[in-house]
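Participant: coords below, sequence missing:
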């Protein structure tokens, strides 16, 4: 599970880039799945919207129009923080 942690001396942009790079590296190593954690109100994490990380990590770096073969997901959406139950349903597919 990736937390998109903000390393000392870096920022959230770098943390997001590192999280996507880690997913691509995991795929190169032969992993089939990766999970992103969702954290709110924490300066040390940049993963308030794991569905965005999933969408970016799903693109193949060599062929952006073709999806990655790596399956990704989020551990648990926090329903009280979502705007509506409909939004939760859309995220769940």
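Facilitator: Looks like it arrived, so ask away. This is a predicted model, so every value here is computed, not measured.
Participant: going forward, measure contacts between C-alpha atoms and count neighbours the same way
Facilitator: OK.
Participant: Can you point out the buried residues in the longest helix seen in the chain?
Facilitator: Using DSSP state H to define each element, the chain has its longest helix at helix 12-28. Going by neighbour count (16 or more other CA atoms under 10 Å), the buried part of helix 12-28 is 12, 14, 15, 16, 18, 19, 20, 22, 23, 24, 27.
Participant: and the helix or strand following that helix, what does it pack onto?
Facilitator: Per DSSP states H and E, the first helix or strand lying C-terminal to helix 12-28 is strand 33-36. Packing partners of strand 33-36 (3 or more CA pairs under 8 Å, 6 or more residues apart in numbering; DSSP states H and E): helix 50-57, strand 71-74.
Participant: Second structure for comparison follows:
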């Protein structure tokens, strides 16, 4: 079985879940060290998925295949956002 190409629409559900988790963590009256660490991870993953979604849309707009977009790690995306 071959992997299905990534599509911007496929990332929307993951982003929605991450935003909901981010809001839950932010609304806690007092956050533990683990909560703060998870919040950072959630934000990095959001950045990674948004960046991937932008690249997928750009390639699609230029007639390129969705499957040709390599995924980048959260660390790479974090470095590029700085």
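Facilitator: In hand now; what should we look at? Being a predicted model, the structure only gives us computed values, none of them experimental.
Participant: what's the TM-score here?
Facilitator: The TM-score (TM-score structural alignment, normalised by the length of the second structure) is 0.29; 44 aligned residues with a CA RMSD of 3.8 Å.
Participant: what's the closest of the helices and strands packed on strand 33-36 of the first structure to residue 90 of the first structure?
Facilitator: When these are compared by CA to CA, helix 50-57 sits nearest residue 90 of the first structure, at 10.8 Å.
Participant: in that closest one, what counts as buried?
Facilitator: Going by 16+ other CA under 10 Å, helix 50-57 of the first structure has these buried residues: 50, 51, 53, 54, 56, 57.
Participant: quick one, that helix and helix 12-28 angle?
Facilitator: Interaxial angle, helix 50-57 of the first structure versus helix 12-28 (axes from the mean of the first three to the mean of the last three CA atoms, to 10 degrees): 60 degrees.
Participant: want to throw the helices and strands packed on strand 33-36 of the first structure into a markdown table with distance to residue 88 of the first structure?
Facilitator: Shown next, in a markdown table, are these (distance: least, CA to CA, whole Å):
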| stretch | distance to residue 88 of the first structure |
| --- | --- |
| helix 50-57 | 11 |
| strand 71-74 | 12 |
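Participant: Nearest to residue 35 of the first structure among the ones you listed would be which one?
Facilitator: strand 71-74 (4.8 Å).
Participant: helices and strands around the closest one, which ones?
Facilitator: strand 33-36, helix 50-57.
Participant: wait, which of the ones you listed is closest to residue 71 of the first structure?
Facilitator: Here strand 33-36 is closest among those (CA to CA), at 4.5 Å.
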